[in-house]
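Colleague: sequence and predicted structure below; questions after.
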Amino acid sequence: MTPTAIHHDDCRTRFIFDDMPVRGLHVRLENVWQHIVNQKNYPAAIRRALGELLAAGSLLSGNLKTEGTLILQVQGQGRLKMLVVEATSAHTVRATARWDETAAIGDNDSLNELLGDNGVFVLTLQPKEGDPWQGVVPLEGGSIAQMLTHYMKRSEQLDTHVVLAADDAACGGLLVQRLPEEILNDDAWAHVSTLAQTVTAEELTTLDAQHVLYRLFHETPPRVFPAENLEFACTCSRGKVSDMLLMLGGEEVGGVVAEQGSIAVDCDFCHEKYVFDETDVNALFGADIVDAVRQEAKRVQ
């Protein structure tokens, strides 16, 4: 394997070592990442953590065995409330974060400082067919990569090494993992994982897979599979918002419309705005819920 001049902006690349039971993935996202970070004015520390989680989700979704969606969430009770990434078997991703926008957030604040106490890492698999599966573990480690490594070891009993990076221009990641139910010499695994640890943040955000893998493993080159293109796609829809309003109930939705004339819901991922006026919500609930709210307000006055 020799490096080429090909430059991949939004690609995930699988590789495997033929002489040892170790597989891996590399990902680098540039255009997709730019689309996501331009949706909100993310503080630098949160932007960096979100980019790392996006790279992590893009890596892990490469191992999906069925059609569906992989959701990674990091939740806390500090200034940073939540990071969430969704990656699908159709090679699409989306990501967002929620935080206390009134709080001061330094550029170099650590993830643990931002999340505060009782943070959790949540991995959810929503197959296209069948029941969803979810794993929840306390946060361990001071970075997304460390949290993910601990999760894989604790929940799937798989030795995994992950390196992630994100800056203003791009995000990227590298994952190497022992194949399940295969015997691997500990020295061989230590050799591969140690080499993986030497990849730098700059290399992950600026170099394509061939350059990174050649730099790391040129003495024992892996077999590299064709790159897969990843794209940003949001799964929000007016129908899904309608379902959410139905769950809120006619009294609450009708009350908002009676007071404000309509109810508006913004998608947290793509900022698409869905507006429902009085006619819309009455049709949605199959009754004149807005007038019912107005009549009830008059009755109790």
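Modeller: Great, that's in hand. Note that the coordinates shown come from a computational prediction; the quantities given were computed from them, not determined experimentally. Residues are numbered from 1 along each chain as shown.

Colleague: C-alpha only now, for contacts and for neighbours.
Modeller: OK.

Colleague: was I right about residue 126 contacting residue 70?
Modeller: Yes. In terms of Cα atoms under 8 Å, residue 126 counts as a neighbour of residue 70; the distance is 6.4 Å.

Colleague: another one to put next to it:
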Amino acid sequence: MPDTDSIHRFLFEHSSIRGNLVHLDATLRAVLETHPYPPAVRVQLGQALAAVALLSATIKFNGALILQVQGRGPLRTLVAQATSARTLRGIARWEGEVPMGASLAESCGEGRLVLTIERGGGEPYQGIVPLTGAGIGEALEHYFGASEQLPTRLWLAADDQRAAGLLLQRLPGEERGDEQEDDWHRVGMLAATVKAGELLGLTALDLLHRLYHEDDVRLFESEPLAFRCGCSRRRIEDMLRTLGEAEVRSMVTEQGAVTVTCEFCNRTYRLDAVDAGQLFAQGPRQTPSAVHH
């Protein structure tokens, strides 16, 4: 049985190279069930989720890592988010027909790739590069090359049930001698032989044996991944407070209630006249009414 909803770290004992392997199952399906995504969009979104999970395991942070792809083609937006708590969520927006099998550039047209790291209460870090390459993996490789960060390679695969990915990265602080360069080239060449079916169907142990049975590779224990949306009634209320009391009361008068639906999970929050009054009342917060689905 292939690994499910987990990420594995591994490293080459005698080379300055590390890697991650990710498999998404129920996590992916939970994301895809929130909207009626066409097949081509489901594949791209699945790959984006696998990619952001892989990248999040390469850094130490307390917050969220957000991958955004924005373009002018039929696939307008891809957003995938991974948190330091190993939770994932994502969303895509499209207009018209997104062709199956098309490259990322063909699906999105002219666009850009944005990586954002949100750390606790600190200032977020954001990097932006033009959208290039046949897929999200190549676009991210271009990002790391353009930003002069650690050399990074990615291989991604997804269908409407599973997503998987492999990441290789040079370790920081190592001298770049001829032997290290040869190792990096050889390890990458072997990874490039992996097929989508192998990424999706093989366990981490079996895949590493298939690719690197002649190398001394240390595989660490897996970490579980899960879908979880960051929305909450408190956050919705905080957002409504920024609109001001007059605006919120006007919306309640016109519509009978304020209804806000989270784009990521389709959960709906409803505030009626009583809720709106409590929202701007002085004193302790009242217990909120139930969330409606």
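Modeller: Sure, I can see it. Everything numeric here is computed off the predicted structure, so don't read it as measured data.

Colleague: who's in contact with the most centrally placed residue in structure 1?
Modeller: In structure 1, the C-alpha nearest the mean C-alpha coordinate belongs to residue 85, at 1.8 Å (Cα atoms, centre = their mean). If you count contacts by Cα atoms under 8 Å, 6 or more residues apart in numbering, residue 85 of structure 1 has them with 53, 54, 57, 71, 72, 73, 93, 94, 95, 96.

Colleague: show me what the fifth one lines up with in structure 2.
Modeller: In structure 2, the residue paired with residue 72 of structure 1 is residue 67, using TM-score structural alignment.

Colleague: now do the SS call for that match.
Modeller: strand (DSSP: H, G, I helix; E, B strand; the rest coil).

Colleague: so which strand or helix has the residue nearest to residue 9 of structure 2 when sequence neighbours are not counted?
Modeller: The shortest distance from residue 9 of structure 2 to any non-neighbouring residue, by Cα to Cα, 6 or more residues apart in numbering, is to residue 20 (4.5 Å). For residue 20 of structure 2, the element it lies in under DSSP states H and E is strand 17-24.

Colleague: related to what we said a few turns ago, tell me which of residue 126 and residue 70 of structure 1 has more neighbours.
Modeller: Per other Cα atoms under 10 Å, whichever of residue 126 of structure 1 and residue 70 has more neighbours is residue 70, with 25 against 17.

Colleague: distance of the equivalent of residue 228 of structure 1 over in structure 2 relative to residue 145 of structure 2?
Modeller: With TM-score structural alignment defining the correspondence, residue 228 of structure 1 maps onto residue 223 in structure 2. Per Cα to Cα, to the nearest Å, residue 223 of structure 2 is found 28 Å from residue 145 of structure 2.

Colleague: over to residue 129 of structure 2?
Modeller: Plainly put, residue 129 of structure 2 is 10 Å away from residue 145 of structure 2 if you go by Cα to Cα.

Colleague: how about the contacts made by the counterpart of residue 254 of structure 2 in structure 1?
Modeller: The alignment partner of residue 254 of structure 2 in structure 1, by TM-score structural alignment, is residue 259. Contacts for residue 259 of structure 1 (Cα under 8 Å, 6+ apart) come out as none.

Colleague: just the element for residue 259 of structure 1, please.
Modeller: Per DSSP H and E: residue 259 of structure 1 is located in helix 250-260.

Colleague: next, the nearest residue to residue 251 of structure 1 once chain neighbours are set aside: secondary structure please.
Modeller: Nearest residue to residue 251 of structure 1, sequence neighbours excluded (Cα to Cα, 6+ apart): residue 293, at 6.7 Å. Local secondary structure at residue 293 of structure 1 is given as helix here, using three-state DSSP.

Colleague: where's residue 293 of structure 1 relative to residue 40 of structure 1, distance?
Modeller: 35 Å.

Colleague: neighbour count for those two, which is higher?
Modeller: Applying other Cα under 10 Å to residue 293 of structure 1 and residue 40 shows that residue 293 carries more neighbours, namely 21 against 15.

Colleague: where's the aligned residue in structure 2 for residue 192 of structure 1, which helix or strand?
Modeller: Taking TM-score structural alignment, the alignment pairs residue 192 of structure 1 with residue 187 from structure 2. In the assignment (DSSP H and E), residue 187 of structure 2 maps to helix 178-191.

Colleague: where in structure 1 does the helix or strand following that helix fall?
Modeller: Counting by DSSP H and E, the next helix or strand C-terminal to helix 178-191 of structure 2 is helix 196-201. Counting by TM-score structural alignment, helix 196-201 of structure 2 falls onto residues 201-206 of structure 1.

Colleague: same check, this time on stretch 14-34 of structure 2
Modeller: By TM-score structural alignment, stretch 14-34 of structure 2 lines up with residues 19-39 in structure 1.

Colleague: quick one: distance of that stretch to the chain centre.
Modeller: When distances are taken as Cα atoms, centre = their mean, to the nearest Å, stretch 19-39 of structure 1 is centred 11 Å away from the chain's centroid.

Colleague: buried residues in that stretch?
Modeller: 20-33, 36-37 (16 or more other Cα atoms under 10 Å).

Colleague: same check, this time on stretch 10-20 of structure 1
Modeller: 10, 11, 12, 13, 14, 15, 16, 17, 20.

Colleague: now do the contacts for the last one.
Modeller: Contact analysis of residue 20 of structure 1 by Cα under 8 Å, 6+ apart lists 184, 188.
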